[in-house]
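Trainee: Provide a 3D model corresponding to the input given below.
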Amino acid sequence: MTSIHAPVLLEISLQYLITKPDGVYVDCTLGTTGGHFSGISSRLNPNAFLIGLDADPTAVEHCRTFLSIPQKHTLEISNFSNIKRICYRAGFPKVTGILFDLGMSSFALDNPKRGFSFNSDGPLDMRFSPEIPISASDFINSASVETMTKTFWNYGVERSAKRIAKAIEFARTQKPIKTTAELANIVTKSSHSSFPNKTLSRIFQAIRIQIDHELEILESALQQAIEILEPNGRLVVISYHSLEDRIVKNFMKLESTNCICPPDFPICQCNHHASVEILTRKPVEPSDVEIKTNSRARSAKLRALRKKDINEG
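Mentor: Model (predicted):
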């Protein structure tokens, strides 16, 4: 993966997101280069407000240094589980549009000191934010075989999960596992996989999701996003693996459904009303041209919705 972080599905995401050039928008995943943030900003007029969030202080500081930030735009160091509080604090209980690009920053991936990649040796960290108390090294050196097995299966769908977990447990009795290269070597030798890089990708993804609480944070943020969207406001989410996409898909399906009672209930008892309209019946995927110029886009799926007006049926 290169260090050039081109914003994925930029044009189509802006088409779905921006309905009012003088509205209030939130980019929940700023990234190191602020690609989507800059794209949104370019479509807004001087009266608009734009908030950019990122849990990584390095990413926010990089954007503050290298981007031209209009006066009514602001950047915040925070993961998107705080979106509602941040918007309220900024004076915006309701916003016009919210974007999530759930992909990893290429800059973070390529930095060996962050420990996200098995392609280069570095400290086994994997934390998006310095506020996260447990590193990847802490996790694999202390978690039980059962916990590691569940993590590798639930978050990586790795068939060799238990065998790899046992190998890690044995290796750490010899010495603590501190680097990405040490972990990669253990995983490769124990998995007996014909495709070791795919196995490594699944294991590293699973550990990262576990220590950064990615899926729990996403679920919380999606619910908050619906609450703070104004009528006819838009939510756009770009996901990159099936675990994220399943959460986004199921959330949008639930929020767009009028009744969620079991099918055998003769009368609705849940009193659940659809609060959104799904705009993408099937996820939007990048074109072959975009994938050719930006390999990071290959697995991307974009889903979008519109917040319904309270008077809509």
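Trainee: From here on, just use CA atoms for contacts and neighbour counts.
Mentor: Will do.
Trainee: Just give the nearest non-adjacent residue to the residue most central in space within the chain, would you?
Mentor: The centroid of the chain falls nearest to residue 102 when counting by C-alpha atoms, centre = their mean (2.7 Å). Counting by C-alpha to C-alpha, 6 or more residues apart in numbering, residue 239 is the residue found nearest to residue 102 once chain neighbours are left out, at 5.2 Å.
Trainee: wait, doesn't the one you found sit right on residue 104?
Mentor: No: counting by C-alpha atoms under 8 Å, residue 239 sits too far from residue 104 to count as a contact (10.2 Å).
Trainee: okay, these two: which has more neighbours?
Mentor: Neighbour count, other C-alpha atoms under 10 Å: between residue 239 and residue 104, residue 239 has more, with 22 against 15.
Trainee: quick one: that one from residue 151, how far?
Mentor: 20 Å (C-alpha to C-alpha, to the nearest Å).
Trainee: same question, residue 306
Mentor: 34 Å.
Trainee: Quick one: name whatever helix or strand follows the longest strand along the chain.
Mentor: In the chain, with assignment by DSSP state E, the single longest strand is strand 229-239. Following strand 229-239 in sequence order, the next helix or strand is helix 242-255 (DSSP states H and E).
Trainee: just checking, what packs against the very next helix or strand once past that next one?
Mentor: Counting by DSSP H and E, the element after helix 242-255 in chain order, helix or strand, is strand 276-278. Applying 3 or more C-alpha pairs under 8 Å, 6 or more residues apart in numbering; DSSP states H and E, one finds that strand 276-278 contacts helix 242-255, strand 301-307.
Trainee: out of those, nearest to residue 291?
Mentor: Between residue 291 and those, the tightest spacing by C-alpha to C-alpha is seen for strand 301-307, at 12.4 Å.
Trainee: let's see this one next to it:
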Amino acid sequence: MTTKIPRHNPAYSGLIAKLFNLKSGSLFLDLTLGDGGHTQEALQAGAKVISFDIDPESIQRAKQFIPQNLHKNWTVVNSNMTQVSQRLTNQRFNGILIDLGPSQYQILSPNRGFSFSSNQALDMRLDKNLGVTAKDFLAALGQKELEQVFRLADEPRAKQIAQAIVSNRKISPITTGQQLANLVTKLKGSYKKTHPATQVFLGLRMAVNLEREVIQKTLPQLPDLLKTNGILGIISFHSGEDKLVKQFGKDQPETLSVIYKKPLKPTAEEINNNPRVRSACLRLFKKI
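Mentor: Just a heads-up that it's a prediction; the model follows:
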């Protein structure tokens, strides 16, 4: 395990204690630990925190990043968030957070298959127990299926990219991040800020890790894990995820109230300091 890759700076950094009204003795559940930025903020506010993550490498990194003196109030669970009700029986929280964005570590690690420049096999599995990799998806899915994968990640040229992948693999299989990124860049052209393959990689990551299914299975479990007036916060990074979250809130009128009608966006200052969060949006709900 390495910490050579810089620590991921999550969206809404510095705001967690305020947004969730955390204080000494509060109970906080972070269902997406990553490098531990949100968890650390909650611990520093005096909360007792339980953090979930499916990725053992993320857990190891978070344990190194979070100061040792905060560990006494911190419990880590190496599990998919879909298992939260089974793993946490008879516990109620003042705040629950899900951050649906990938961590910088996962994106930049060449051996994880998330990187545009990697010559390693396209993997993208957060849980190594999953059998199918991104490389497998690219080799097996038909054009219509690939198009749907990319559309779910808001890729405007999903059809053309799917066609190009299917045509290209007849000549040579696409097995690395660099190969896929080059194919998409050739099709879409040059760029200034956002890499042209960003949404394609996002769609593959979502498909490999069944991310939509995970969201749909996890969200209905969460109201029962909140104390009265407890706050649920969900950070999403594209419209497909946000639509699922918004609809979930509408489906819970007897248990959850919407705190803000529109999702909270990062401030211009935060985006300037951390451009990766520019597409983030946060929806907050309160337990009735």
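Trainee: Any idea what the TM-score comes out to?
Mentor: The TM-score (TM-score structural alignment, normalised by the length of structure 2) is 0.89; 281 aligned residues with a C-alpha RMSD of 2.1 Å.
Trainee: Give the aligned equivalent of the residue nearest to residue 102 of structure 1 in structure 2.
Mentor: Using TM-score structural alignment as the criterion, residue 239 of structure 1 maps onto residue 236 of structure 2.
Trainee: who's in contact with its match?
Mentor: 99, 100, 101, 242, 280, 281, 282 (C-alpha atoms under 8 Å, 6 or more residues apart in numbering).
Trainee: Considering those residues, which is situated nearest to residue 179 of structure 2?
Mentor: Of the contacts of residue 236 of structure 2, the one sitting nearest to residue 179 of structure 2 (C-alpha to C-alpha) turns out to be residue 101, at 23.6 Å.
Trainee: What's the local residue count around the closest residue in space to residue 5 of structure 2 that isn't next to it in sequence?
Mentor: Once flanking residues are discounted, residue 5 of structure 2 sits nearest to residue 105: 6.1 Å by C-alpha to C-alpha, 6+ apart. Per other C-alpha under 10 Å, the neighbour tally for residue 105 of structure 2 reads 22.
Trainee: all strands for structure 1, in order.
Mentor: 24-27, 49-54, 73-77, 95-101, 229-239, 276-278, 301-307.
Trainee: now the equivalent of residue 291 of structure 1 over in structure 2: how far from residue 279 of structure 2?
Mentor: Mapped onto structure 2 by TM-score structural alignment, residue 291 of structure 1 lines up with residue 271. Using C-alpha to C-alpha, we find residue 271 of structure 2 at a distance of 9 Å from residue 279 of structure 2.
Trainee: next one: residue 78 of structure 2
Mentor: 28 Å.
Trainee: do the same with residue 34 of structure 2
Mentor: Taking C-alpha to C-alpha, one finds residue 34 of structure 2 at 18 Å from residue 279 of structure 2.
Trainee: ok, the two, which is more surrounded?
Mentor: With neighbours defined as other C-alpha under 10 Å, residue 34 of structure 2 and residue 279 compare such that residue 34 has more, 32 against 15.
Trainee: which residues does the residue nearest to residue 150 of structure 1 when sequence neighbours are not counted contact?
Mentor: Using C-alpha to C-alpha, 6+ apart and skipping the chain neighbours, the partner closest in space to residue 150 of structure 1 is residue 161 (7.6 Å). Going by C-alpha under 8 Å, 6+ apart, residue 161 of structure 1 touches 148, 149, 150, 152, 153.
Trainee: Aligned against structure 2, show me the partner of the fourth one.
Mentor: If I follow you right, that is residue 152 of structure 1. Matched by TM-score structural alignment, residue 152 of structure 1 corresponds to residue 150 in structure 2.
Trainee: Residue 13 of structure 2: how many residues sit nearby?
Mentor: Neighbour tally, residue 13 of structure 2, other C-alpha under 10 Å: 14.
Trainee: so what corresponds to it in structure 1?
Mentor: Under the alignment (TM-score structural alignment), residue 13 of structure 2 maps onto residue 10.
Trainee: give the contact list for the residue nearest to its match when sequence neighbours are not counted.
Mentor: Of all residues not flanking residue 10 of structure 1 in the chain, residue 36 sits nearest, at 6.5 Å (C-alpha to C-alpha, 6+ apart). Residue 36 of structure 1 is in contact with 7, 10, 27, 30, counting by C-alpha under 8 Å, 6+ apart.
Trainee: Show me what residue 36 of structure 1 aligns to in structure 2.
Mentor: By TM-score structural alignment, residue 36 of structure 1 lines up with residue 38.
Trainee: Likewise for residue 136 of structure 1?
Mentor: So, by TM-score structural alignment, residue 136 of structure 1 is matched to residue 134.
Trainee: what's near enough to touch that match?
Mentor: 122, 123, 124, 125, 204, 205, 208.
Trainee: Quick one: neighbours of the fifth one, just the number.
Mentor: Just to be clear, that refers to residue 204 of structure 2. Neighbours around residue 204 of structure 2, by other C-alpha under 10 Å: 26.
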